[in-house]
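1. predicted model and sequence follow; I will ask about them next.
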Amino acid sequence: MDDQNRNLILATALSFAVILVWFLLFPPPEPTTPPETAQTEVQATESGTTTGVAVPSGTGEQAGTPQIAPVETKTRAQALAQTPRVPIETARLSGSLSLVGGRIDDLSLNKYHVTIAKDSPNVTLFTPAGAPEAYYALYGWAPAGGLSYDAVPGPTTRWEVESGTTLSEDNPVTLRWDNGNGLIFRRTISVDDHYMFTMTQSVENTTGDEVRMAPYGIIARHGTPTNLKNFYILHEGVIEMADGELEELKYKKVVDLPVDPGERAAAERRDISSNGWIGFTDHYWMSTLIPDPGQSFTSVTKYTQGNDTFQTDVRLPVMTVGAGTTEQMSTYLFAGPKEWETIRYYQNDLGIDRFVDSIDWGWFFFLTKPIFRALHFLHGVLGNMGLAIICLTLFIKALLFPLAYKSYVSMSKMKKLQPEMERIKEQAGDDRMKMQQEVMALYKREKVNPAAGCLPILLQIPIFFSLYKVIFVTLELRQQPFFGWIHDLSAPDPTSILNLFGLLPFAPPGPGSFLAVFSIGAWPILMGISMWLQMKLNPAPTDKTQAAIFNWMPLIFTFMLGRFASGLVIYWFFNNIITFTQQFIIMRSQGVKPDLLGNMFGRLRKKTKAQ
C-alpha cells in the first residue's frame, strides 16, 4: 500500500476525532455587529431605582425606554411579597403579575421539572426584581412631542385591576391607570393554552389637545445566568429575527458591544421594517418580544455595566392620540419552553417569521431539521425516544447501504489480499518503493480500490454531529427515558465501571473530580466493544504505527463518548452493530471468513513461540 492511500485511510479513520476536538475547541465565529444607528430620546423626569428601572434622559421625537437600575437583593419570596399581585393559572403556567409596573415577573412551567426526581420543583422562568437572577417582562409608554414621563405609565406605576381576578386561558385581565390630567391608560393581558401572552395597551385622551407617545416592551435579566451550559454547539443569550436575518449574541458579546451615548450603556439598535422578534434564549427555554407581523419597530440589545443587567427592547413607532380619541397597540410575549410543535404552530398560525429557528439547529441545519422531524415522528409512533433513535439508525444505514455495499466488497477483497500483501512486505524488506509498486500492481491486477471504504465513514461524520446536535439541543429529548438505568437520553450514562455499575457500595466520582474521566458507563463500554468488533473486520494496515493507532481507537472513543448524551452513545452502538452485521455477511458472501478471536489468539500464540 503506497503512502498516499495509506494516509488517506488513516486520515478517514481519525477524521471523526479531529473534527470532534476542533468543534469543541474552536467555535464558529460570532455574528458581526452591524453599524450603530442614531436615536434621540425624550425628556425624562421619573426614576425607578427601588424596582430596578430608571428612564433615560434627553429630548427628541424618537421615544426612548427605561434603563435597568440597581435594586436591593432579597429572597424570591420577599420580592414577590413586596407588591400586590394578580395570579396566573393555566394548565401549563403558574405565577403572578405585579400591579407595580404591570410586569410579568413570576412564572413557572408546570409541565417541566428541574430534575427527573419525583419531588423535583417546576422550572422557574421569570423572577421579580430584587430577587437573585431577576428576569421579567415589562411594558409602558415613552412620551414624545413635549409630553413628560409623569404623564405616562412607567415601571413604577401602580395599576388597579379593572376586570379579571386571575389570568388564565379564558380569563384576560385588564389593568387601568388614570394620570389625573385627562389620559386614561389600560393594559389588557391575555394568555393562550400554551405560552403566548397578548399585551394590548391603549390610551384614552379626554384632554382638549392631541398627545404623542410610543409603546414599548422590555425583557430584562439581572446578571449573567448561572446555569449556562457554556458549550460551543449551543447558543445562549440574545436571539433576534430582523427582517428574515437571524442574529445571535452570547452574553459576553453583549457586554462587549460599543457604548451608545443615547442609551448610556453598551447597546445595539436595529430598525426593522416589517417582521421580527427579539429576546433571550436558554438551553431549553425562551422569552421573546414579538410585534404583530408587518409592524415596523426598533429593536435594542443593551447591557448596563453598573448594575450588570441585560435588556432587550421592542420600541414601536410614535403614535398620535387625538383629542377625544382612543388608540391601542397589541404585541405578543412568548415565555416558555422551545417545544417544536408549539413554536411551529405560532410560526404558521400567527405568522411569526422563522420562529422555529429559535431552536439552535446549527451549521448542519439541512440535516438537523429532518433528523429531528424523523425522531419526533418515530417517537410519536413508538412512544420511546430510545427506540426512535434505533429506528432512525436503521433508516440511515438502509439509506447508505448502496455505498456501504461497494465499500464492504472492496474491504473484503483487501482482506483476501492480506496474506499476499504480507508476503510482498517480507520480500521487499526495507525497500519501501519496491513494496509500494508491487502493492499497487496487486491492487490493479485484482481491481481493488483501497480508498473505497472511506466514503461511508465520511458520510457518517456530519450525520453523527447532526444527531448529537439534535439530542443535545432539542427539548423533546430532555429527560426522555429508554430502558433499564437510562432515565434521561440527553444526559450521560449514570452507571460507572469504577463501582462496578452499582455493585460496590459507593458513588462514582462526580464531574468535579479528576477521576470522572475514568467513570465510564455500561453503554459507552458496549459502544467501545462494538467499535472494536467492527474495526477487526477491516484489513489491518501494514505499517505497525498505523496498526497500533487503529487498535487504540476503540478505547479512545470509549472515553471520548463516555460523558456524551446516552442517546448518542446508544445510536453509535447500534450503528456499529448494524455495520458489523452488514460487513460480516458481505465478507462471507465474497469468500472471506472473518475469525476475530482466532486472529487475536493466533498472534498471541505466535508471540509466545517467538519468546
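-> Nice, I can see it.

2. from here on, contacts and neighbour counts on C-alpha atoms
-> Will do.

3. and the residue nearest to the spatial centre of the chain, how far is that from His113?
-> What sits nearest the mean C-alpha location of the chain, by Cα atoms, centre = their mean, is Val473, with 3.9 Å. Computed as Cα to Cα, to the nearest Å, the Val473 to His113 distance reads 17 Å.

4. what's the answer for Ser530, then?
-> Note on Ser530: its distance to His113, by Cα to Cα, is 35 Å.

5. so between those two, which is more surrounded?
-> Counted by other Cα atoms under 10 Å, Ser530 and His113 do not tie: Ser530 has more neighbours, with 22 against 17.

6. so the more buried one is in which element?
-> For Ser530, the element it lies in under DSSP states H and E is helix 522-536.

7. helices and strands around that helix, which ones?
-> helix 544-560, helix 566-589 (3 or more Cα pairs under 8 Å, 6 or more residues apart in numbering; DSSP states H and E).

8. kindly recompute the last result at 10 Å.
-> helix 544-560, helix 566-589, helix 596-610 (3 or more Cα pairs under 10 Å, 6 or more residues apart in numbering; DSSP states H and E).

9. below is structure B, check it against A:
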Amino acid sequence: MENQRNLLLAVVLCGLLLVGWEAGMNYFYPQPEKPVQSEATVQSDNAAPAPAGSPANIDAPAAAAAQPVDLNEALTAPERIKIDSPEVLGTINNVGARIDDITLKTHRETVDKDSGPVRIFSPEGTATQQFAQFGWIGEGVAVPDAETVWQTEGSALAPDTPVTLRYDNGEGQLFTIELSIDNHYMITAKQTVANTGTESGGGPIVVRPYSFINRTDRNAAEGMINVHSGPIGNFDESVQFGPDYDDLAESASEGRTEGRAAWLGFTDIYWMSVLIPEDGSDAQTEFRSLGNQIFRADMIYQPVTVGAGKQVTRTTQLFAGAKESAILNEYEAAGVNLFGNAIDWGWFAIIAKPIWWLLTHLFGWVGNFGLAIIGLTVLIRLVLFPIAQKQFASMAAMKAIQPKMKAIQERYKDDKQEQQKKIMELYKKEKVNPLAGCLPILIQIPIFFALYKTLILAIEMRHQPFALWLKDLSAPDPAHVLNLFGLLPFEVPGLLAIGPLAILLGVTMWLTFRMNPTAMDPIQKQIFAIMPWMLMFVMAPFAAGLLLYWVTNNILTLAQQTYLYSRHPQLRAAAEKEKADKAAAAAREAKG
C-alpha cells in the first residue's frame, strides 16, 4: 500500500512538473500572437527630448506623419539610390541621408522556398522601421538635418562603385558623405565637412559628426532566458548583451554606456545592425528609448574645429546583416575587435564553438545537417566509449557485491549511520565506485546544452531540412499526433504537441532504462519507468535537431549496452535473473 501511495505521489509530481514546464516555457520563450508583416503599418512618434550635452542630442527625426507609412509607397520615391551587392539589396533615401532599405539576398523570411528575403532595414514609420542616419551637430553653423535633400553622385552603391551625397549650406560649408559597400554586409561612410570660407570672411567652425541606428522592437526576435535580443556593444574590450528593450523603455539610465566603444547597435538572434567608429576615436555613445516602442543607438564624435580653407573627415562603418560566424570572424581579423563574440554562445562557448565547427564541416561532407547531427552523435559516442566501458565494469562490480551489501543492510538495519559506514568500507575494499555510472551522463549534459545553443544561435542551422516532414532542424517538430500530423484542421495545445521525434525519444529512453542493470528499490524503478514519458512531453517543444541528437544517442546507447553485456556476462545473468524474479513475483501475485 505504501508503494502504491508513493507511486501515486510520483505521478502527481510528474504531472505538476509538466504543467509547470509548459508555464515556464511560455514565460521564458514567449511567442508573439501575430508576427509583424513588412507590409503592415504603424504610427511612429517624434524623438523624445534629450538632455543638453547628451550624445542623444542629435538632430531629431522629422515629425511623425499624420497617417501610418506604407512600406511599398515609402520605397517608390524616385530619388532613392539603389544598393546592389552580392548579399545585400536595397536603397538609400537622399532625404536625410538615411540608409533605410536593406534586404538580404541569401536569407529567406520563412522555410518556404518562395518566401521573400529577410528585411533588415525599413523606412521610418513603417511596421518594421529600422534605419541608419549620418550627420553633424553644429555650433553656430547651418548643418544638414532629417529633411535635407542631398545631391547625389553615382547611380547605385555596389562593391566597386561608391556613391557620394553632397550638401552646400550656402554659408561657406560643404558637407559630403561617401558611401561604399563590401561583398558582405559592411557599409563604410566617410563624413567630410569642408570650410570653404576665408580667414577674413567666416572663420573657423565647430562640428560633431554623428551617426545613429533607429529601430522598433515590434519585429524584434523574442529574447530568451539565455539568448539576448536588443542593444549590444563592445565596451572596453568586453561584449555586453543588454539592456533589454523593456528595461531601456522603463529607465533612461539603462542606456548609458561606460568605456570606449568598439561598436554598438542592436541584435536579434540571427541579425544585427551596429555602428563601428573610426580607429583611435573617443566617440560618445548611448542607447535611448524614444517612446512608442522606438529605440536608438547613438554615436557622436568629439567636437572638431575646422579652420577656413580646411576640411575634416570621420569614417564610420555600418554592419547590417546576418550573424554568420565565418563572416563575423573575417571582420574581426580585419580589425573589428571581438566581432565574432556578437553571437551569444554563453557559458558553453568552449564546447559550443567546437561543436559548431564540427557540425559545419560534417555538413560540408554529407550535405545534410540531419546527417551531420547523426554523425556528430556517433563521434561523441566513440570518444566516450572508454568511459562507458568503465561504467559497465563498475556496474558489474556493484552487482557482484550486492549480496554483501544486503547482509550489511540487514545486520545494521536499526543503525543507519553504521550501515552507511560499513557500506563505504565495502566499496573501498572491493574498489568499487558507486558514482562511476553517473560520469557519462554528467559529460553529456554540457554537450547537450552546447548543441542546444548551436541549434538556436547558428544561422547556418536556420531552415536546414533533414528528411520527409522535417524542413527546419532549428524549429520544433511540426508534426503532431493529436491532429493526425496536420490532417485535422486544429492547432494542438503546446502541452500536448507531441510529434514523432518526441515519441521516438520516449520509446528509446524507456528501452535504455529497461536494459540498465543497476539495482534500484521499487519506488526508484517506478519513477524511472515514468521518466521517459515525462521527458517526451518536456522535450517536444525543443528544436527538432536536438531531439534527433537525443534519439540517435539513445539508439547508440542500446547498441553499446548490447555489446558491453557480451563483455560482462555477469550483467547479462543478473538482468535475466531479475527478469525471471519479476515474472515469478507477478505469477505469485496473480495466484494470491
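-> Received the coordinates, thanks. None of these values were measured; they are calculated from a predicted model.

10. TM between them?
-> Here the TM-score for the pair of chains, by TM-score structural alignment, normalised by the length of the second structure, is 0.84; 551 aligned residues with a Cα RMSD of 3.3 Å.

11. coming back round to it: which bit of the second structure covers the helix holding Ser530 of the first structure?
-> Here helix 522-536 of the first structure aligns to the second structure at residues 500-514, judged by TM-score structural alignment.

12. which parts of the matching stretch are buried?
-> Neighbour-count burial for stretch 500-514 of the second structure flags 501-513 (criterion: 16 or more other Cα atoms under 10 Å).

13. in the first structure, which spans are helices?
-> Under the criterion DSSP state H, helices of the first structure are mapped to 3-25, 76-81, 251-255, 340-349, 365-382, 385-399, 401-416, 418-428, 432-446, 454-473, 522-536, 544-560, 566-589, 596-610.

14. so can I have JSON lines of these showing distance to Ser96 of the first structure?
-> Supplementary listing: the helices of the first structure in JSON lines, determined by distance: least, Cα to Cα, whole Å:
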{"stretch": "helix 3-25", "distance to Ser96 of the first structure": "41"}
{"stretch": "helix 76-81", "distance to Ser96 of the first structure": "9"}
{"stretch": "helix 251-255", "distance to Ser96 of the first structure": "27"}
{"stretch": "helix 340-349", "distance to Ser96 of the first structure": "23"}
{"stretch": "helix 365-382", "distance to Ser96 of the first structure": "33"}
{"stretch": "helix 385-399", "distance to Ser96 of the first structure": "35"}
{"stretch": "helix 401-416", "distance to Ser96 of the first structure": "56"}
{"stretch": "helix 418-428", "distance to Ser96 of the first structure": "73"}
{"stretch": "helix 432-446", "distance to Ser96 of the first structure": "75"}
{"stretch": "helix 454-473", "distance to Ser96 of the first structure": "29"}
{"stretch": "helix 522-536", "distance to Ser96 of the first structure": "44"}
{"stretch": "helix 544-560", "distance to Ser96 of the first structure": "45"}
{"stretch": "helix 566-589", "distance to Ser96 of the first structure": "37"}
{"stretch": "helix 596-610", "distance to Ser96 of the first structure": "65"}
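
15. to Gln328 of the first structure, which of these lies closest?
-> Of all the helices of the first structure, helix 340-349 sits nearest to Gln328 of the first structure, with 22.5 Å by Cα to Cα.

16. tell me the angle of the closest one relative to helix 365-382?
-> If you take axes from the mean of the first three to the mean of the last three Cα atoms, to 10 degrees, helix 340-349 of the first structure sits at 120 degrees to helix 365-382.

17. ok, Leu495 of the second structure to Glu22 of the second structure distance?
-> Distance, Leu495 of the second structure to Glu22 of the second structure, by Cα to Cα: 6 Å.

18. then Ala56 of the second structure?
-> For Ala56 of the second structure relative to Glu22 of the second structure (Cα to Cα), the value is 42 Å.

19. higher neighbour count, those two?
-> Using other Cα under 10 Å as the criterion, Ala56 of the second structure and Glu22 rank with Ala56 on top: 25 against 17.

20. show me what contacts that one?
-> Listed by Cα atoms under 10 Å, 6 or more residues apart in numbering, the contact set of Ala56 of the second structure reads 47-50, 210, 212, 284-288, 296-300.

21. equivalent analysis for His379 of the first structure, please.
-> By Cα under 10 Å, 6+ apart, the neighbours of His379 of the first structure are Arg373, Met385, Gly386, Leu387, Ala388, Ile389, Cys391, Glu476, Leu477.

22. may I ask which two of those residues are separated the most?
-> Every pair of these checked by Cα to Cα; the farthest is Cys391 and Glu476, at 16.7 Å.

23. which residue comes closest to Tyr565 of the second structure once chain neighbours are left out?
-> Once flanking residues are discounted, Tyr565 of the second structure sits nearest to Arg572: 5.7 Å by Cα to Cα, 6 or more residues apart in numbering.

24. count of neighbours near the residue mapped onto the one you found from the first structure?
-> Applying TM-score structural alignment, one finds that Arg572 of the second structure aligns to Lys593 in the first structure. Neighbour count for Lys593 of the first structure, taken as other Cα under 10 Å: 15.

25. distance of the corresponding residue of the first structure for Asn341 of the second structure from Arg432 of the first structure?
-> With TM-score structural alignment as the criterion, Asn341 of the second structure lines up with Asp357 in the first structure. Counting by Cα to Cα, the gap between Asp357 of the first structure and Arg432 of the first structure amounts to 55 Å.
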